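K.L.:
Take this sequence and fold it.
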Amino acid sequence: MRASTSRFSAALLAAASLVASSPAWAQSGTRQPSRPAQPSQERSYPLALRGYCPVCLVNMKRWVPGSPEHEVIYDGHVYRFPGEEQKRMFEADPAKYTPALHGDCIVCYADMGRRVPGELNFGQFHRGRLFFFPSDRERQKFRSDPATYADADLAFGGNCAVCRIEMRQEVPGKPEYAVHYRGLRYLFPGPEQRAMFLADPEKYADRPPEGSGPAGDRRSSTGGPSESRVVSVRGRTSCAGCEFGVKPLEDPDVLGLAVVAGDEIYVVEGAHERYPELYEDRFAGRRVQLRGVALKQDRNVTWVRPSEVRIMP
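P.N.:
Here you go, the predicted model:
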């Protein structure tokens, strides 16, 4: 698997690095301008993959420009295809062909909680999925530890969003019943739960914390303490009060749960009530993913209202 992935990654890089030059298109047997033609009317949705066909890229490992006459709006993005055949294939299984985060950098999202657009000449194919990065630095970081980053866009750790609400149970989903919503992937155990989600995604979705904007927003995480910002980090658990002398803002009488990522300390608000088992075991240094909104930052300490704290394998 690693050898196959590496070979295609090299091919993907070679093709993408020539995406703006005619020799690349000559190699694929297609003469095209450096960028596919844009529709004359103003678009209300962003154009994914600069208009190139995702089906051709996944199935044939070729960069083929799509046409405005054959396009689909999926999860707020426009995907284009050279013909109806490719369009129908995408519509039958969009999750198979959609790049992670619609082409935004999965490493930036996991490490910094930011939606940073990737570049087509910094691509990676991993276990059937396409990933794009803003530079080779992020791509190499992904390659060195794909297990840490590949599923950073997976809502609820892959458990069924509908089952959480309707059954109050954590039921693992299956990749064959995947849906993208606001850039995140949702998995479901069967077609019934998938259909229920599609009928009312706002009811079941992993909502961005209040003030963070939709998950599809490309916003910076470098704002000052007065700005709400999304936090998405991976680190190890610890005791906020015992180890670092800081307490939760909303519950200063408890010692608090901290997630430590490098030199950064994230204090998880309400952890003793929301995640009691993890809170009791906070000294064990469990590896977790924390998602939420920053309430305050003081040097290297950030207080976070969590939307998810998930134990990593």
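K.L.:
rest of the way, CA atoms for contacts and neighbours
P.N.:
OK.
K.L.:
Spatially nearest residue to residue 303 (excluding sequence neighbours)?
P.N.:
Nearest non-adjacent residue to residue 303, counting by CA to CA, 6 or more residues apart in numbering: residue 267, 4.7 Å away.
K.L.:
Check whether the one you found really touches residue 298, as I assumed.
P.N.:
No - counting by CA atoms under 8 Å, residue 267 does not reach residue 298; the two are 11.3 Å apart.
K.L.:
Those two - which one has more neighbours?
P.N.:
Ranked by neighbour count (other CA atoms under 10 Å), residue 267 and residue 298 place residue 267 first, with 30 against 9.
K.L.:
Three-state assignment for the more buried one, please.
P.N.:
Three-state assignment for residue 267 (DSSP: H, G, I helix; E, B strand; the rest coil): strand.
K.L.:
what about the longest helix in this structure?
P.N.:
Longest helix of the chain, by residue count under DSSP state H: helix 2-16.
K.L.:
Point out the other helices and strands that it packs with.
P.N.:
Applying 3 or more CA pairs under 8 Å, 6 or more residues apart in numbering; DSSP states H and E, one finds that helix 2-16 contacts strand 119-126.
K.L.:
Touching the strand it packs on from outside, list them.
P.N.:
The contact list for strand 119-126 (CA atoms under 8 Å, 6 or more residues apart in numbering) reads 5, 8-9, 12-19, 49, 103, 130-136, 139.
K.L.:
Here is the second sequence; please produce its structure so I can put it next to the first one:
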Amino acid sequence: MGFFTRRKVILTTGLVGAGALAAYAGQRLLGGFEELAAVPVFAKDGVAIRGTDPVAYFTQGRPVAGSPTHALEWNGAVWYFASAENRAAFEAEPERYAPQYGGFCAWAVAEKGKLYSTRPENWAIVDGKLYLNFNDDIQARWQEDIPGFIAKGDKRWPEVLSGG
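P.N.:
The predicted structure follows:
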């Protein structure tokens, strides 16, 4: 689908390779960010929001797993929905339900001007818009000044998306 992320590739063998892999995994578990390439929507394996139904955040007040049975392609990614009704609602008004900043980490867009992944469990709806964040720690940072981060993110988003 044309979506790529920058990935670190470790090409070693024996104990050196195992040690390097363990060190890299430790960095990831401790919350190390991986900067992603600029694309309109954060999609893992081409699927937006890791397969979570974006409409459910608004209708059920929580992340709900979507299904490939109720899939829709929009803005360069495949979106999954928990029901045909949610898919129809999204199709009628995708900008209403799609997460801000293409589903990339709202705090990172605002504070760093960078694109980082998100987890569906780290979310908030503010003024009728869905925002996602990288993890619990980043979500807590973002909540310290939501209006300020939104203002910064809105200003930075066009330049971040263009790779500028």
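K.L.:
returning to what we had before: can you say which of the contacts of strand 119-126 of the first structure are buried?
P.N.:
8-9, 12-13, 15-19, 49, 103, 130-134, 139 (16 or more other CA atoms under 10 Å).
K.L.:
if I look at residue 54 of the second structure, how far off is residue 63 of the second structure?
P.N.:
Distance of residue 54 of the second structure to residue 63 of the second structure, computed by CA to CA, to the nearest Å: 8 Å.
K.L.:
okay, those two: which has more neighbours?
P.N.:
residue 54 (29 against 20).
K.L.:
Could I get the contacting residues of the more buried one?
P.N.:
Per CA under 8 Å, 6+ apart, neighbours of residue 54 of the second structure: 63, 81, 97-99.
K.L.:
and residue 241 of the first structure, what element?
P.N.:
Per DSSP states H and E, residue 241 of the first structure falls inside helix 240-244.
K.L.:
Read off where that helix ends up in the second structure.
P.N.:
Under TM-score structural alignment, helix 240-244 of the first structure corresponds to no residues of the second structure.
K.L.:
how about that helix: buried residues?
P.N.:
Buried residues in helix 240-244 of the first structure (16+ other CA under 10 Å): 240-241.
K.L.:
what span of the second structure lines up against the following helix or strand past it?
P.N.:
Per DSSP H and E, helix 240-244 of the first structure leads on to strand 257-261 as the next helix or strand towards the C-terminus. Per the alignment by TM-score structural alignment, strand 257-261 of the first structure matches no residues in the second structure.
K.L.:
Over to stretch 271-283 of the first structure?
P.N.:
By TM-score structural alignment, stretch 271-283 of the first structure lines up with nothing in the second structure.
K.L.:
same check, this time on stretch 161-173 of the first structure
P.N.:
On the basis of TM-score structural alignment, stretch 161-173 of the first structure is assigned to no residues in the second structure.
K.L.:
Helices of the second structure, start to end?
P.N.:
According to DSSP H, the second structure carries its helices in the segments 14-29, 54-59, 84-92, 94-97, 106-112, 136-143, 146-161.
K.L.:
mind putting the ones you listed in a markdown table, distance to residue 76 of the second structure included?
P.N.:
A markdown table is the format used below for these (distance: least, CA to CA, whole Å):
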| stretch | distance to residue 76 of the second structure |
| --- | --- |
| helix 14-29 | 27 |
| helix 54-59 | 16 |
| helix 84-92 | 14 |
| helix 94-97 | 13 |
| helix 106-112 | 20 |
| helix 136-143 | 26 |
| helix 146-161 | 14 |
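K.L.:
Mean neighbour count, the ones you listed: which tops it?
P.N.:
Mean neighbours per residue, mean count of other CA atoms under 10 Å, is largest over the helices of the second structure for helix 106-112, with a mean of 23.
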